[in-house]
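In: How does the following fold in three dimensions:
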Amino acid sequence: MRFATWNVNSLKVRLPQVIQWLSDSPVDVLCLQELKMDQDVFPLADIEAAGYRAAWFGQKTYNGVAILARAPLELEDVVCGIPDYGDEQRRVIAATVNGIRVICGYFVNGEAVDSPKYPYKLEWLANLERYVAAELQRHPQLLLLGDYNIAPEDRDVYDPESWHEQVLCSTPERESFRRLIALGLSDSFRLFNQEEKQYSWWDYRAMMFRRNKGVRIDHILVSDALKPRALDCVIDKAPRKWERPSDHTPVVLTLAD
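Out: Below is the predicted model:
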């Protein structure tokens, strides 16, 4: 089975690219972030025409997440949001697909370490950690996919000096990532690729993609129970080269059946 995560930065704008990518790379499960659309305008007919089923948690203008599963796979036990956390921002959706618990998250950006949004990011991360810990107890076979807005290590950033203790790279954010790992998860990309200059997001400005000045903030964490099935994890840069691309590109994990 193949699982992917992709922050599409507006599904309305990027829908043709999602459909094209699913045709080119027919993954079994695709987690989307930043839908930027209300719940009632999700393009379900287009997704179904492409051969996929969907569960989504939409929000106008910003946020919004979805899980797509290639038919005949079913999306079971769908849960929207983090339970027992009154968050108005729609950032998390979970479903069980073929016995694997899939959690799709659009993690808080935080804007800057001195921004009022930064404490919210840390609070949100703490609640996510609690939720994931509980889900692992119920579902040992678990994947946590999404735009984490966290670069775990200096090698995940094109210029560690300029990013030092900035948002995405601050110590509290990285410690939160490590706490997720300590729950019994692994960074699937790093199970296979230890090279530097491997990124999943590039700013639109200053030709950052062409110059490969990016950060690796899109991740798929795999539980210990699933880890032996992991065969490969890659960053697919192709969609970032298309016309009007998202600033993120897909990350794809392959698991043995």
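
In: all contacts plus neighbour counts: C-alpha atoms, from now on.
Out: Fine.

In: count of neighbours near residue 229?
Out: Residues contacting residue 229 under the criterion other Cα atoms under 10 Å number 14.

In: check contacts around it.
Out: By Cα atoms under 8 Å, 6 or more residues apart in numbering, residue 229 lies in contact with 255, 256, 257.

In: one more to line up against the first:
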Amino acid sequence: MKTLKIATFNINGLRARLPNLLAWLEREQPDIACLQELKAVDSAFPVADFEALGYGCLHHGQASWNGVAILARDAQPLEVRRGLPGSEDDTQSRYLEAAVLGIQVGCLYLPNGNPQPGPKFDYKLAWFERLIAHAQGLVNSEHPVLLAGDFNVVPTDLDIYNPRSWLKDALLQPESRECYQRLLAQGWTDAIRHLYPDERVYTFWDYFRQHWQKNSGLRIDHLLLNPPLARRLKNAGVDAWVRNEAHASDHAPTWIELKAAR
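Out: Modelled structure (predicted):
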């Protein structure tokens, strides 16, 4: 089997940015793409557009907010789980898990949590706890497992251009960072930070104060690999050119390349 390229991309509105998304897929041709913040119900998911590019689709949508999807080139993702266990009354579409090309993939859109303190931040931390509990079983699997998505956490000050103006933001709160570190401590490998331990790598530039033009970014989109998959990690990066396109998402696709399975 050839090298696999897997990407995660918060598109910030499927209907508004479908041309951008299709252009990226056609140019970069990831084998697996995890999408977040669809802001569209399942019936509005443009399956035909993706199939025209050779992608099978699995989607978990929601009107106006949230929504996640997994695309696979020349394959059909096989659904494993829709939503995290632990709160069956949670109506927000934030987690989708599938078997794809020999890998168990969890695509997630972790709650933003702003404003904090308050109920949105409480929900963020509760959701994170459910993710940590579920991830414990995944990381210990003998099969390759990937957690990919918008985690809405800036892990350290190395992952942000300047933390001072974000000190009150939910993405930088000690509780958010502590949850992320507890997740990593289970045995997950943060692909970008593993390969670039001392570099400032950004995946998100908001629309304010010319943050893209000034490269004032944050790293909040992560790909976490369990030990069997981490042994295959070959390369990782960010398709930053996508952020410079007209009508771009405030995120750029973040990706890994994996060596072929033996």
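
In: so which of the contacts of residue 229 of the first structure comes closest to residue 41 of the first structure?
Out: Distance to residue 41 of the first structure, by Cα to Cα, is smallest for residue 255 among these, at 32.5 Å.

In: From what I see, the closest one and residue 233 are in contact.
Out: No. Contact between residue 255 of the first structure and residue 233 fails when scored by Cα atoms under 8 Å: they sit 9.1 Å apart.

In: So those two - more neighbours on which side?
Out: The residue with more neighbours, out of residue 255 of the first structure and residue 233, is residue 233; 23 against 17, by other Cα under 10 Å.

In: Assign that one to helix, strand or coil.
Out: Here residue 233 of the first structure is recorded as strand under DSSP: H, G, I helix; E, B strand; the rest coil.

In: Setting aside sequence neighbours, what's the nearest residue to the counterpart of it in the second structure?
Out: In the second structure, residue 233 of the first structure lines up with residue 236, judged by TM-score structural alignment. Nearest in space to residue 236 of the second structure, with sequence neighbours left out and distances taken as Cα to Cα, 6 or more residues apart in numbering, is residue 256 at 4.1 Å.

In: Surely that neighbour is in a helix?
Out: No. Going by three-state DSSP, the assignment for residue 256 of the second structure is strand, not a helix.

In: Which residue in the first structure aligns with it?
Out: Counting by TM-score structural alignment, the partner of residue 256 of the second structure is residue 253.

In: and that match, how many neighbours?
Out: Burial of residue 253 of the first structure is recorded as 25 neighbouring residues (other Cα under 10 Å).

In: and residue 20 of the first structure, that's in a helix?
Out: Yes. Judged by three-state DSSP, residue 20 of the first structure forms part of a helix.

In: what's the counterpart of it in the second structure?
Out: Looks like residue 20 of the first structure aligns to residue 23 there (TM-score structural alignment).

In: now, which of the contacts of residue 229 of the first structure sits nearest residue 156 of the first structure?
Out: Within the contacts of residue 229 of the first structure, the smallest distance to residue 156 of the first structure is 23.6 Å, found for residue 255 (Cα to Cα).

In: tell me which element the residue nearest the centre of the first structure falls in.
Out: For the first structure, the residue sitting closest to the mean C-alpha position, by Cα atoms, centre = their mean, is residue 146 at 1.1 Å. For residue 146 of the first structure, the element it lies in under DSSP states H and E is strand 142-147.

In: which residues in the second structure does the next helix or strand after that strand align to?
Out: Counting by DSSP H and E, the next helix or strand C-terminal to strand 142-147 of the first structure is helix 160-163. Under TM-score structural alignment, the match for helix 160-163 of the first structure in the second structure covers residues 163-166.

In: And for stretch 112-127 of the first structure?
Out: Aligned using TM-score structural alignment, stretch 112-127 of the first structure spans residues 115-130 in the second structure.

In: Map residue 218 of the first structure onto the second structure.
Out: Aligned by TM-score structural alignment, residue 218 of the first structure pairs with residue 221 of the second structure.

In: now that match, nearest residue through space, not along the chain?
Out: According to Cα to Cα, 6+ apart, the nearest residue to residue 221 of the second structure is residue 150 (4.4 Å).

In: The counterpart of that neighbour in the first structure: neighbour count?
Out: Matched by TM-score structural alignment, residue 150 of the second structure corresponds to residue 147 in the first structure. Applying other Cα under 10 Å, we find 26 residues neighbouring residue 147 of the first structure.

In: List the contacts of residue 147 of the first structure.
Out: Each residue near residue 147 of the first structure by Cα under 8 Å, 6+ apart is listed here: 5, 6, 7, 33, 105, 106, 107, 217, 218, 219.

In: so how far is residue 64 of the first structure from it?
Out: Counting by Cα to Cα, to the nearest Å, the gap from residue 147 of the first structure to residue 64 of the first structure is 12 Å.

In: same thing with residue 120 of the first structure?
Out: Here the criterion is Cα to Cα. By it, residue 120 of the first structure lies 17 Å from residue 64 of the first structure.

In: Compare these two (neighbour count), which wins?
Out: Of the pair residue 120 of the first structure and residue 64, residue 64 is the one with more neighbours under other Cα under 10 Å, namely 28 against 14.

In: And for residue 137 of the first structure, the neighbour number?
Out: A total of 10 residues lie near residue 137 of the first structure under the criterion other Cα under 10 Å.

In: Now do the same for residue 51 of the second structure: its match in the first structure.
Out: Using TM-score structural alignment, residue 51 of the second structure sits opposite residue 48 in the first structure.

In: quick one: that match is in a strand?
Out: No. Secondary structure of residue 48 of the first structure (three-state DSSP): helix, not part of a strand.

In: With adjacent residues omitted, what lies nearest to it?
Out: Excluding the flanking residues, the one nearest residue 48 of the first structure by Cα to Cα, 6+ apart is residue 54, at 7.9 Å.

In: Just list the residues touching the one you found, thanks.
Out: Contacts of residue 54 of the first structure (Cα under 8 Å, 6+ apart): 44, 47, 48, 66, 67, 68, 69, 75.

In: any idea how far whichever strand or helix holds it is from the chain center?
Out: Secondary structure assigned from DSSP H and E places residue 54 of the first structure in strand 52-57. Centre-to-centre, strand 52-57 of the first structure and its host chain are 15 Å apart (Cα atoms, centre = their mean, to the nearest Å).
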